[in-house]
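K.L.:
Sequence and computational prediction follow.
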Amino acid sequence: MNVKTLPLNSRPRERLKQKGASALSDQELLAIILRTGSKKVPALELATEILNFFGDDLHQLKSAELQEFMLISGIGEVKAIELLAMIELGQRIHKSSKLKIGHVSSSYELGCMLAEEMRDYEQEHLLCIYLNTKNQIIQKRTIFIGSLNQSIAHPREIFKTAVKVAAARIVICHNHPSGSPTPSYNDIAFTKRLRECGDLMGIELLDHLVIGGSEYISLREEGLWN
């Protein structure tokens, strides 16, 4: 289906202007991003072929690689690079909107947001949330990214930033790429060490959240704290 043969009010760009982006199908949104098709395939049809290639599964599209896109007829290197850039930007926007400067009221609230953000990470990430005395988020920072078997970062990396941003409290969070949120012996030992460092510096560790898949465990709530 060629966009130019459609009635004006049925074309993706016109529909977006009139009804907003949320009213468009995945195919229409992708056609707008593609801008043009190939010599043989118009943009709407090319968008359909891309979605079909990934089984109409946007989650699969999210993890696609350059060479996968280029297996699709009509997708060259330039379009493949543009699509990858679009996907990465969308993911960054999604992550930044989930945890923005605001107020942390509970481990549950924070755990749910971070579980959604970190559930697909294939490597271990250690994040630190820096808070003021009112539990308002000053900064969120990735302290460490490592291989599946690599140990967690040293406490000095966490507290160096805490001092820099004048944080009164912190919450740390890391993921288990295995999918299980059950804290390990090293997780518990590291938490105790971090609490001791915080006590010496006057910076309170409020909680340590462990993410596994779409679930989390709070070491404070589980009593794995002393």
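P.N.:
That came through, no problem.
K.L.:
drop to CA atoms for contacts and neighbour counts, all remaining ones
P.N.:
Will do.
K.L.:
which residues of this structure fall in strands?
P.N.:
Defined through DSSP state E, the strands belonging to the chain, from first to last, are 124-131, 137-146, 169-175, 204-212, 215-218.
K.L.:
Take the ones you listed and lay them out in JSON lines including mean neighbour count and distance to residue 84.
P.N.:
Formatted as JSON lines, those follow (neighbours: other C-alpha atoms under 10 Å; distance: least, C-alpha to C-alpha, whole Å):
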{"stretch": "strand 124-131", "mean neighbour count": "23", "distance to residue 84": "22"}
{"stretch": "strand 137-146", "mean neighbour count": "17", "distance to residue 84": "22"}
{"stretch": "strand 169-175", "mean neighbour count": "24", "distance to residue 84": "25"}
{"stretch": "strand 204-212", "mean neighbour count": "24", "distance to residue 84": "26"}
{"stretch": "strand 215-218", "mean neighbour count": "22", "distance to residue 84": "28"}
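K.L.:
Below is an additional structure, to be compared with the one above:
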Amino acid sequence: MSIKFLAEDDRPREKFLLKGKNSLSDSELLAIIMGSGNRDETAVELARKILASVNNNWNQLSLLSIKDLMKFKGVGEVKAISITTALEIGRRRANQEIPEKPVITSSNSAYQIFRNHLSDLRTEEFWAIFLNQSNKVIHISQLTQGGINQSIVDVRVLFKTALDHFSTAIIIAHNHPSGNLKPSREDIDITQQIKTAGNMLNIQLLDHLIITQDSYFSFADDGLL
């Protein structure tokens, strides 16, 4: 359905879904926060009025108290609290530093991440680190849990996760509770399957680590990739 045929109260939400959050005006964003308008005004119209009262400035709007907001017809305590809460979340977000993503520079730097998840387990698990073009970690995920000596990964699940996070490279790892660092035939085969699938999707497999309690084996370092 075209946006122009929808009731104005519904348009901001539909527009958000159809075109994305960046397509919304300030008044449409505020209308979504409020949820509804009043008898005489839609949520968008009421939002325009509120924003106009503060020269369309979010910082000025954040200075209004609950009582100030409730002076507008159709804004009760619940809506006023919703508006104030949204603005407070924005303020806190602005004051927070974006956490620095770790960069993978070697098999050892990948091992330092994986060891926290895999080194002390009694059953096998399969994990993956997903990286961007700068080899910065953008996601870490456990993909499977297995028995004492086997954890099979679904290659489709692995690459769906990579695509969901717009990853351009991956590093995979699993543990050997036995303490044996030698890769099995199954380990070698699944590595080649993942490498081949990654090449088709232009997602590079950088390494496969086997983790034990106090050490690791790297397929890349050993020339097996």
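P.N.:
Ah, there it is. The model shown is predicted, which means the values in this text are computed figures rather than measured ones.
K.L.:
Ok, which of the strands of the first structure comes nearest residue 89 of the first structure?
P.N.:
Shortest distance between residue 89 of the first structure and the strands of the first structure, using C-alpha to C-alpha, is found for strand 137-146: 17.9 Å.
K.L.:
and the lengthiest helix in the second structure, what does it pack onto?
P.N.:
Of all segments of type helix in the second structure, defined using DSSP state H, the longest is helix 77-95. Packed against helix 77-95 of the second structure, as judged by 3 or more C-alpha pairs under 8 Å, 6 or more residues apart in numbering; DSSP states H and E, are the following elements: helix 26-34, helix 66-69.
K.L.:
which of these is buried the deepest?
P.N.:
Comparing these on average neighbours per residue, with mean count of other C-alpha atoms under 10 Å, the densest one is helix 26-34 at a mean of 21.
K.L.:
which part of the first structure lines up with it?
P.N.:
Helix 26-34 of the second structure falls opposite no residue of the first structure when the two are matched by TM-score structural alignment.
K.L.:
Closest to the centroid, which residue in the second structure?
P.N.:
Note on the second structure: the residue nearest the mean C-alpha position is residue 165, at 6.9 Å, using C-alpha atoms, centre = their mean.
K.L.:
Find the nearest non-adjacent residue to residue 34 of the first structure, please.
P.N.:
Excluding the flanking residues, the one nearest residue 34 of the first structure by C-alpha to C-alpha, 6 or more residues apart in numbering is residue 43, at 6.5 Å.
K.L.:
quick one: what's aligned to the one you found in the second structure?
P.N.:
Mapped onto the second structure by TM-score structural alignment, residue 43 of the first structure lines up with nothing.
K.L.:
And residue 43 of the first structure, how close does it get to residue 81 of the first structure?
P.N.:
Using C-alpha to C-alpha, to the nearest Å, one gets 17 Å for the distance from residue 43 of the first structure to residue 81 of the first structure.
K.L.:
more crowded one of the two?
P.N.:
A direct count of neighbours by other C-alpha atoms under 10 Å for residue 43 of the first structure and residue 81 places residue 43 higher, at 24 against 17.
K.L.:
end-to-end on stretch 100-113 of the second structure?
P.N.:
Looking at stretch 100-113 of the second structure, the gap from its leading to its trailing residue is 15 Å under the measure C-alpha to C-alpha.
K.L.:
With stretch 162-180 of the second structure instead?
P.N.:
Start and end residues of stretch 162-180 of the second structure are separated by 29 Å (C-alpha to C-alpha).
K.L.:
Where does that stretch end up in the first structure?
P.N.:
Following TM-score structural alignment, the partner segment of stretch 162-180 of the second structure in the first structure covers residues 162-180.
K.L.:
So what touches the matching stretch?
P.N.:
118-133, 135, 138-139, 148, 181, 202-213 (C-alpha atoms under 8 Å, 6 or more residues apart in numbering).
K.L.:
coming back round to it: Throw the strands of the first structure into a markdown table and include distance to residue 97 of the first structure, thanks.
P.N.:
Converted to a markdown table, those look like this (distance: least, C-alpha to C-alpha, whole Å):
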| stretch | distance to residue 97 of the first structure |
| --- | --- |
| strand 124-131 | 15 |
| strand 137-146 | 12 |
| strand 169-175 | 18 |
| strand 204-212 | 19 |
| strand 215-218 | 20 |
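K.L.:
closest one to residue 194 of the first structure among those strands?
P.N.:
Among the strands of the first structure, the nearest to residue 194 of the first structure by C-alpha to C-alpha is strand 204-212 (7.4 Å).
K.L.:
Taking strand 169-175 as reference, get the angle to the closest one.
P.N.:
Computed by axes from the mean of the first three to the mean of the last three C-alpha atoms, to 10 degrees, the angle separating strand 204-212 of the first structure from strand 169-175 equals 10 degrees.
K.L.:
Can you show me the helices along the first structure?
P.N.:
Taking DSSP H as the criterion, the first structure contains helices spanning 12-19, 26-34, 43-53, 58-62, 66-70, 77-98, 107-118, 155-164, 185-201.
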